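K.L.:
Here is a sequence together with a model predicted from it:
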Amino acid sequence: MNIKLLIIGFVWPEPKSSAAGSRMLQLIEQFQNQGYEITFVSAAKTSDNTFDLSEIGVTTKNILLNDSSFDEFVSQLKPNIVLFDRFMTEEQYGWRVAERCSNALRILDTEDFHGLRKAREMALKENVEVSVEHLQNDITKREIASIYRCDLSLIISEAEIEILITQFKIDKRLFYYLPFLLGPISKAEVEQLPSFEDRQHFITIGNFLHAPNYDAVLYLKQFIWPLIRQQLPNAEMHIYGAYESQKISQLNNTKEGFLIKGFAEDVNGVMQNAKVCLVPLRFGAGLKGKLVDAMQNGTPCIMSNIAAEGMFGALQPNGFVEDIPENFANKAVELYMNSKIWKQKKDLGFKVLKKHFIKTDFEDDFSNMIKELANNLIEHRQNNFIGSLLQHQTLQSVKYMSKWIEEKNR
């Protein structure tokens, strides 16, 4: 009998547009290696950048929000595991899965801790340090409720697991650390990358719809790039990202060398041409895919502490970590001009990738965790009384709100 996995996507995967899209394909590969038959569904619209999941043997289906047609679909599918892509998806469909497939293992892929990102955004706007009050925002409450309702939550950053355990006292048995899952990079591949002398200019990259990325581009233009440009008048700042809007386009300034390049069809190509990657994120959460892209292509980085969080463990970063604009700019210039330091930082990046993100290091343990959890699901749920309580409350509230919306839409 085939083991069935149902993934309910918040959006359809776009690996060329966002780290979340890449992450989803990595998860799919992990489950395929365990022999699962995978169905991916979403109520979102597709785009030109949507990955064709049928190419990798995944069945797809469009579903509706607040519609009982999902109940019939999931009852017929009878999945062994249901994976919710972000807490918003679990809110919409979790109670339906619990009603129709009560024995299915429910897994939440958080992508990142949305409540933490929101807390940092609030604190930034208020120009204060993040407080407990910021952390206990409405997004956090919704997300943690979703974590409790699920049997297991996949957390991409060890730093976030620490916050969830220490600040919110959540049982660590509800979490599983699963970062970016990457293939190994051979010595020959590293040696073929462009050298220090063959590269030029600075780069940053990120989906412009993502608020932390847009803020970072503005911050870069207003406070950091002018300081770099004073010391390197011929250098250019190349900004890549999907979903470029007019407010992004109008930041383009050829005279200042601040160039909005838009969507990067080949992330590896543009990253390999650049000498230094700048990542001045001021709020956010999770792991930063742009740092992984940079390390894979031998491009050292200057990054903020927010950007570096959870990436390097006890190892040194593939560049410098700075938050003050003057220090950030000075380190960027130093890294851009000094070939010895540049090569050292490039090599550190490959050490980080090998130590923390090789997919085969996680495959067996993750597979065993899923099997053990599935075999002891009743006991696991009995030990998660808060989850049972929230599931009960959800069935009494969200369920009937959804049914009311469905009737209203008829």
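P.N.:
It's in.

K.L.:
drop to CA atoms for contacts and neighbour counts, all remaining ones
P.N.:
Noted.

K.L.:
just the strands in the stretch 151-300 of the chain please.
P.N.:
152-155, 175-177, 202-205, 237-240, 258-262, 276-279 (DSSP state E, counting those that start in this stretch).

K.L.:
dropping in the other structure now:
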Amino acid sequence: MIQPRATKVLVIGYVWPEPRSSAAGGHMMQILESFLQQGWDITFSSPAGTGEHRADLAPLGIREVPIELNNSSFDMFISELAPDVVLFDRFMMEEQFGWRVEKHCPNAMRVLESSDLQSLRDARHQRLKDRLKASDDNNDFSEMFAPALREEFEFMADTDLAKREIAAIYRCDLTLMVSQVEIELLVEQFKVPRNLLHWCPLMVELPTRSPVPFEDRANFLHIGNFRHAPNWDAVLWLKTTIWPLIRAQLPTAQLHIYGAYTPPKATALHNAAQGFHVMNWAEDALQVMSATRVCLAPLRFGAGIKGKIVDAMLCGTPNVTTPVGAEAMYGEEAWPGAITRTAREFADCAVRLYNDKAQWLNAQAQAQTLLAGRYQQALHGPALIERLVECQQHLANIRRDNFTGSMLRHHQHKSTQYMAQWIEAKNRLN
């Protein structure tokens, strides 16, 4: 009997995945794992250089093929590969390669992995900058947190980044979204058809071992890739305002800050006398998280959902965060720690969690409930595959009904194509 051909997938990565450096890298690996469980044939390509913490995909059976921007060599590559599905990792890759995919593999389903809405994160960052310029108050940021969706739309609507990002969503057949809040923002305010979006949060295996007990843990921890602007801002807020408030109540407290690609400006903040330790990259984030009593995530802006908080839940480590940090990460479930709006409240909650074993154990139990109800790979992996297969089966109807996407592809791809061809011709002359 002739066996059916395995679905052939091409992933075009903004970077080579680094699951130990960022939540985005971890989410990409979770998506790839879902494909591998189906026996799909996967090729991963990227125009980026190789990072020092990149995952080795070849032992998983995934081909790795470097590609170039603005180079027609990609045309021959994708024509020969003839994928059934092309997954763009971040909208910039759809801008660069989408027209080439459509031209040479028009029947391939085009899927966008958004990671988070970059235009939302950027608009929130600008609001924070404006707020810091307008006021010396470094304690209360209540007005920054969780505004109405309409207000978020008004901050984003006129930005170039939002127009580019949402145009890419329209041009694709399906976009994977980690945040249900961002889905509602796109549907209710930007009028993106709901059928073009699929909720695919971080996907994890539930822990089988008992977490490290309260008595065997010590210290506070913050972790996050320093190349991600919200993480660097969180470190600054910790250093200037929150950590002094914690140390005033716990004079011997120690804070360990881990992050990939630690810049000199971060290491300059290290001060052992203040208990403020910049530790560089953690080779095993779950190990250091498991030894920690409380995770601190004082995010004043950002988007998507937070890998550091999922890691904390996996390790049974209660966390203190802000409404931005907790956004879209829980529904009816209780939060496994504390959600705060001011530096003073943040510090007080962190100290209480650190000292109060009963409260700490309750938060730990709430983390297990939240993980089981919202983040199981066993639930979201099959749901992702089912949605992709369904879209493949109805691809012609999806594209017919998405006239806005068709129109955007017609105009944007023409301009992008001509620009890419001009750059390629210019590069030949040089």
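P.N.:
Alright, I've got the coordinates. On a predicted model such as this, the values are computed, not experimentally measured, just so you know.

K.L.:
picking up where we left off before, dump the strands of the stretch 151-300 of structure 1 to CSV, plus distance to P226 of structure 1 and mean neighbour count.
P.N.:
Formatted as CSV, the strands of the stretch 151-300 of structure 1 follow (distance: least, CA to CA, whole Å; neighbours: other CA atoms under 10 Å):
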stretch, distance to P226 of structure 1, mean neighbour count
strand 152-155, 37, 23
strand 175-177, 39, 17
strand 202-205, 13, 26
strand 237-240, 10, 23
strand 258-262, 10, 19
strand 276-279, 14, 28
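
K.L.:
Would you mind saying which of those lies nearest A19 of structure 1?
P.N.:
Proximity to A19 of structure 1 (CA to CA) singles out strand 202-205 among the strands of the stretch 151-300 of structure 1, at 10.8 Å.

K.L.:
now the strands of the stretch 151-300 of structure 1 in TSV, with distance to M122 of structure 1?
P.N.:
Output for the strands of the stretch 151-300 of structure 1, formatted as TSV (distance: least, CA to CA, whole Å):
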stretch	distance to M122 of structure 1
strand 152-155	22
strand 175-177	26
strand 202-205	24
strand 237-240	26
strand 258-262	27
strand 276-279	20
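
K.L.:
so which of the ones you listed gets nearest I358 of structure 1?
P.N.:
Among those, the nearest to I358 of structure 1 by CA to CA is strand 175-177 (13.5 Å).

K.L.:
residue in structure 1 matching R300 of structure 2?
P.N.:
When structure 1 is aligned by TM-score structural alignment, the residue opposite R300 of structure 2 is R282.

K.L.:
whoops, D75 of structure 2 was the one
P.N.:
By TM-score structural alignment, D75 of structure 2 lines up with D71.

K.L.:
C-terminal to the one helix or strand that match maps to, what's the next element?
P.N.:
Element membership for D71 of structure 1, per DSSP states H and E: helix 69-77. Moving toward the C-terminus from helix 69-77 of structure 1, the next helix or strand (DSSP H and E) is strand 81-85.

K.L.:
In structure 2, what stretch matches that next one?
P.N.:
On structure 2, the counterpart of strand 81-85 of structure 1 by TM-score structural alignment is residues 85-89.

K.L.:
Make sure R106 of structure 1 is indeed in a strand.
P.N.:
Yes: counting by DSSP: H, G, I helix; E, B strand; the rest coil, one finds R106 of structure 1 located in a strand.

K.L.:
Tell me if I'm right that it and L152 touch.
P.N.:
Yes: using CA atoms under 8 Å, R106 of structure 1 makes contact with L152 at a distance of 6.8 Å.

K.L.:
nearest residue to G284 of structure 1 other than its sequence neighbours?
P.N.:
R117 (4.4 Å; CA to CA, 6 or more residues apart in numbering).

K.L.:
residue in structure 2 matching the one you found?
P.N.:
With TM-score structural alignment as the criterion, R117 of structure 1 matches R121.

K.L.:
Please report how far that match lies from T340 of structure 2.
P.N.:
Remark: distance between R121 of structure 2 and T340 of structure 2 (CA to CA, to the nearest Å) = 19 Å.
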